[in-house]
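S.K.: Compute the structure for the input listed below.
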Amino acid sequence: MADIKYYDVILKPIVTEKSMNAMAEKKYTFLVHPTATKSQIKEAVEKMFEGTKVAKVNTMNCDGKTKRRGMTFGKTAKTKKAIVQLTEESADIEIFEGL
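M.R.: You can find the predicted model right below:
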């Protein structure tokens, strides 16, 4: 496994109706590096967002979808999602404010 720095772990936030409803319970959803571990994701969130304390991390690996263009078939890239649960006394993540 390649050495991944904490700023390479989180690729982008996932903004859907389901993830926005989960923010009321201090759960935030991110698209993360496919080889990142739960401890690396926890470290990245705590370092990138000031005042946050992570209670737990749930991850899911998503396979690429099969796509067809004419007679040729291909697959999109595999992705990994992480749902990060913050503690009660933790500060909120600012990038989701105002959405």
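S.K.: Please make it C-alpha for all contacts and neighbour counts, starting now.
M.R.: OK.
S.K.: Could I get the full set of strands for the protein?
M.R.: 10-13, 27-32, 54-62, 66-69, 72-75, 79-86 (DSSP state E).
S.K.: How far away from the center of its chain is the fourth one?
M.R.: Relative to the centre of its chain, strand 66-69 is centred 26 Å away, using C-alpha atoms, centre = their mean, to the nearest Å.
S.K.: Kindly spell out which helices and strands sit in contact with it.
M.R.: Where contact means 3 or more C-alpha pairs under 8 Å, 6 or more residues apart in numbering; DSSP states H and E, strand 66-69 is packed against strand 72-75.
S.K.: For the strand it packs on, list every residue counted as buried.
M.R.: Neighbour counts over strand 72-75 (16 or more other C-alpha atoms under 10 Å) mark no residue as buried.
S.K.: which residues sit against it?
M.R.: Strand 72-75 has contacts (C-alpha atoms under 8 Å, 6 or more residues apart in numbering) with Gly64, Lys65, Thr66, Lys67, Arg68.
S.K.: how about this one, so we can line them up?
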Amino acid sequence: MADLKYYDIILKPLVTEKSMMAMEEKKYTFSVHPDATKSQVKEAVEKLFEGTKVAKVNTMNLDGKTRRRGRTAGKTAKTKKAIVQLTEDSKEIEIFEGL
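M.R.: Sure thing, here's the model as predicted:
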């Protein structure tokens, strides 16, 4: 397992229709490092975004898709996605405001 710092864990926010609907319930979706654990994701969100308190974290591993280039077949990289539920008294995450 890699030695991950909190700023290496969250790669980018995922903005889809489904994730935008979940934001009303204070659920935020992020693409995270494939080796990150739930406790590491919780720590990273609380350190990166001031005033946030994480209630729970759901993670899912996504396999790479098969892609073809002519006769050669390959796979894209595996990814990991995390859905972070904030507590009721927690602040909103700033990067999602105004979307």
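S.K.: that older thread, make CSV from the contacts of strand 72-75 of the first structure and add distance to Pro13 of the first structure and neighbour count to it.
M.R.: Supplementary listing: the contacts of strand 72-75 of the first structure in CSV, determined by distance: C-alpha to C-alpha, whole Å; neighbours: other C-alpha atoms under 10 Å:
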residue, distance to Pro13 of the first structure, neighbour count
Gly64, 19, 12
Lys65, 20, 11
Thr66, 24, 10
Lys67, 24, 11
Arg68, 28, 10
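S.K.: Just flag the most distant two among those.
M.R.: Comparing all pairs in the contacts of strand 72-75 of the first structure by C-alpha to C-alpha, the longest separation belongs to Gly64 and Arg68, at 12.7 Å.
S.K.: Go ahead and flag the most central residue of the second structure.
M.R.: Residue closest to the average C-alpha location in the second structure (C-alpha atoms, centre = their mean): Phe30, at 2.0 Å.
S.K.: That one reaches Ile93, doesn't it?
M.R.: No: at 11.8 Å, Phe30 of the second structure does not count as touching Ile93 under the criterion of C-alpha atoms under 8 Å.
S.K.: The residue nearest to the centre of the second structure and Lys5 of the second structure, how far apart?
M.R.: 16 Å (C-alpha to C-alpha, to the nearest Å).
S.K.: ditto for Gly74 of the second structure
M.R.: Computed as C-alpha to C-alpha, the Gly74 of the second structure to Lys5 of the second structure distance reads 31 Å.
S.K.: Run through who's touching stretch 33-42 of the first structure.
M.R.: Around stretch 33-42 of the first structure, the neighbours that count as contacts under C-alpha under 8 Å, 6+ apart are 1, 4, 6, 8-11, 32, 54, 56-59, 61, 78-80, 82, 84.
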